[in-house]
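J.: What follows is a protein structure lacking sequence information:
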């Protein structure tokens, strides 16, 4: 009877510990193949699978909250949300976001347009005098992000950019090869090509925690879980089915 009593106590303690664990909010938006919107309104994709594995590895509950990317960044500033995934590093963001190490994925910035438009774009200076579409609140590379000489046109999503370039409303767009190559493989009718010019540095993607999140003590176990997934190659396994 005493042994059974101890087992019951242990089970009750374990259940109480699980219920006491906080739920951290992960703010994000649609960005295939990392976050793909399903017909039922749910998200799936590389980042969503990574978040599920982080939950399993760390025991920390994560709740995905979809919102525009710019709003997500603002709520990270105030601590209204705890985490963002798929973050590129910038000095400005680093003022209010702690980037969990290591980075978990790498993409390359690239320029896309109709084949005849991009064929001769083989150096950065060829961007001068050409209107270039980009996604607002995104970070690509320097000097592009801060170059006031360029004629840049910002929109809310990469899908908007693809449609605008396809229809001739924009001659050129910048994107990440992970996302745009995936979109072009899924929809060949877009008929866009990648410019020969490639920036020298990749875009590395991070999981970041708001410096105003009340759950700073969970930063280390999350980072340790992330490192495990990176080191054992599991993230590459997750990503492989989504690669064009």
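T.: Yep, it's here. Computed from a prediction, not measured in an experiment: that's the story for all the values here. Numbers count the residues shown, from 1 in each chain.

J.: going forward, measure contacts and count neighbours with C-alpha atoms only.
T.: Will do.

J.: what about the strands in this protein?
T.: Remark: strands assigned in the chain by DSSP state E are 23-28, 36-37, 43-44, 61-66, 83-88, 97-107, 109-113, 131-135, 151-155, 172-176, 193-194, 203-210.

J.: Which among these is found nearest to residue 240?
T.: Checking these against residue 240 by CA to CA gives strand 97-107 as the closest, at 12.1 Å.

J.: which residues sit against that closest one?
T.: The contact list for strand 97-107 (CA atoms under 8 Å, 6 or more residues apart in numbering) reads 76-77, 89, 176-178, 202-211, 219, 222-223, 226-227, 230, 235.

J.: the longest helix in this protein is where?
T.: Using DSSP state H to define each element, the chain has its longest helix at helix 2-20.

J.: Show me which residues of that one are buried.
T.: Buried residues in helix 2-20, counted by 16 or more other CA atoms under 10 Å: none are found.

J.: same thing with stretch 167-184?
T.: Neighbour counts over stretch 167-184 (16+ other CA under 10 Å) mark 170-184 as buried.

J.: hang on, the earlier thing: may I see the strands of the chain organised as a markdown table, with distance to residue 244 added?
T.: Converted to a markdown table, the strands of the chain look like this (distance: least, CA to CA, whole Å):
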| stretch | distance to residue 244 |
| --- | --- |
| strand 23-28 | 23 |
| strand 36-37 | 15 |
| strand 43-44 | 17 |
| strand 61-66 | 25 |
| strand 83-88 | 19 |
| strand 97-107 | 13 |
| strand 109-113 | 16 |
| strand 131-135 | 22 |
| strand 151-155 | 25 |
| strand 172-176 | 13 |
| strand 193-194 | 14 |
| strand 203-210 | 18 |
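
J.: Use this one as the comparison:
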């Protein structure tokens, strides 16, 4: 009897310790919460499985939250985010107008190039900024590029919803060039089979951008930013965002 009692005592103690170890483990903390609704994230419809999704998925994983991705054209993505139709997004430039409806949390810095795409066999030469004058330049609705270009009313800009529209308009002679983020633009051109026909012009605009996690002020996330601010800071400082970005573009080249 004594041995049976002692066995039960040891068994209860063992199970108690095991339970506490499980509760304290990082793996447990990262499990998606079944009591919280999934986060709703807006991403580019042209790159629904691209860098933006990878960054937001890593953030949700670190938060222990499930996440649902909604691909939208750029203008609709911005509008839906501002109205609270989704909780968060990334890849948006911070402006005074946008901060009225969105919360921007600094994530990481990366250098980007805004390129001007032209037909390879045409005489369109864009070697300096001034060469844009007199050309029909394709842009995305509500998208921002760089200050000088965004504010220059002397450039004839043709706004459309998608890079696919830009590409077809360029091929059909309806525009002379279009502006787009260089790496993403080259990827989409190759994907559509026009790699040998469309190239980047010599003139490009480069800058080091702060990538932000953007949260709608109408999202429940906006009610308590303490946790998400802490997690984004950790992911920035431990190099998570940088590694995701580097891996993404390295894989594109392979």
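T.: Looks like it arrived, so ask away. Just so it is clear, the structure is predicted and the values come from calculations on it, not from any experiment.

J.: counterpart of residue 173 of the second structure in the first structure?
T.: Aligned by TM-score structural alignment, residue 173 of the second structure pairs with residue 168 of the first structure.

J.: and the gap between the spatially most central residue of the second structure and residue 88 of the second structure?
T.: What sits nearest the mean C-alpha location of the second structure, by CA atoms, centre = their mean, is residue 52, with 2.7 Å. Distance, residue 52 of the second structure to residue 88 of the second structure, using CA to CA, to the nearest Å: 11 Å.

J.: doesn't residue 61 make contact with residue 29 of the second structure?
T.: No - the criterion here is CA atoms under 8 Å, and residue 29 of the second structure misses it with residue 61 at 9.9 Å.

J.: Is residue 198 of the second structure in contact with residue 187, as I believe?
T.: No - using CA under 8 Å as the test, residue 198 of the second structure is too far from residue 187 to be in contact (11.5 Å).

J.: so who does the closest residue to residue 205 of the second structure other than its chain neighbours touch?
T.: Spatial nearest neighbour of residue 205 of the second structure, chain neighbours left out: residue 114 (5.1 Å); criterion: CA to CA, 6 or more residues apart in numbering. Residue 114 of the second structure is in contact with 145, 179, 180, 181, 182, 204, 205, 206, counting by CA under 8 Å, 6+ apart.

J.: Please repeat the previous calculation with a cut-off of 6 Å.
T.: By CA atoms under 6 Å, 6 or more residues apart in numbering, the residues touching residue 114 of the second structure are 180, 181, 182, 204, 205.

J.: Looking at the first structure, name the residue matched to residue 65 of the second structure.
T.: Aligned partner of residue 65 of the second structure by TM-score structural alignment: residue 60.

J.: One more: residue 116 of the second structure?
T.: Using TM-score structural alignment, residue 116 of the second structure lines up with residue 111 in the first structure.

J.: returning to what we had before: which among the contacts of residue 114 of the second structure gets closest to residue 22 of the second structure?
T.: residue 181 (45.2 Å).

J.: what's around the match of residue 116 of the second structure, how many residues?
T.: For residue 111 of the first structure, the neighbour count with other CA atoms under 10 Å is 24.

J.: thinking it is in contact with residue 176, fair?
T.: No - counting by CA atoms under 6 Å, residue 111 of the first structure does not reach residue 176; the two are 8.4 Å apart.

J.: Mutual contacts of the two, please.
T.: Shared contacts of residue 111 of the first structure and residue 176 (CA under 6 Å, 6+ apart): none.

J.: how much space is there between the closest residue to the match of residue 116 of the second structure other than its chain neighbours and residue 68 of the first structure?
T.: Of all residues not flanking residue 111 of the first structure in the chain, residue 174 sits nearest, at 4.5 Å (CA to CA, 6+ apart). Plainly put, residue 174 of the first structure is 19 Å away from residue 68 of the first structure if you go by CA to CA.
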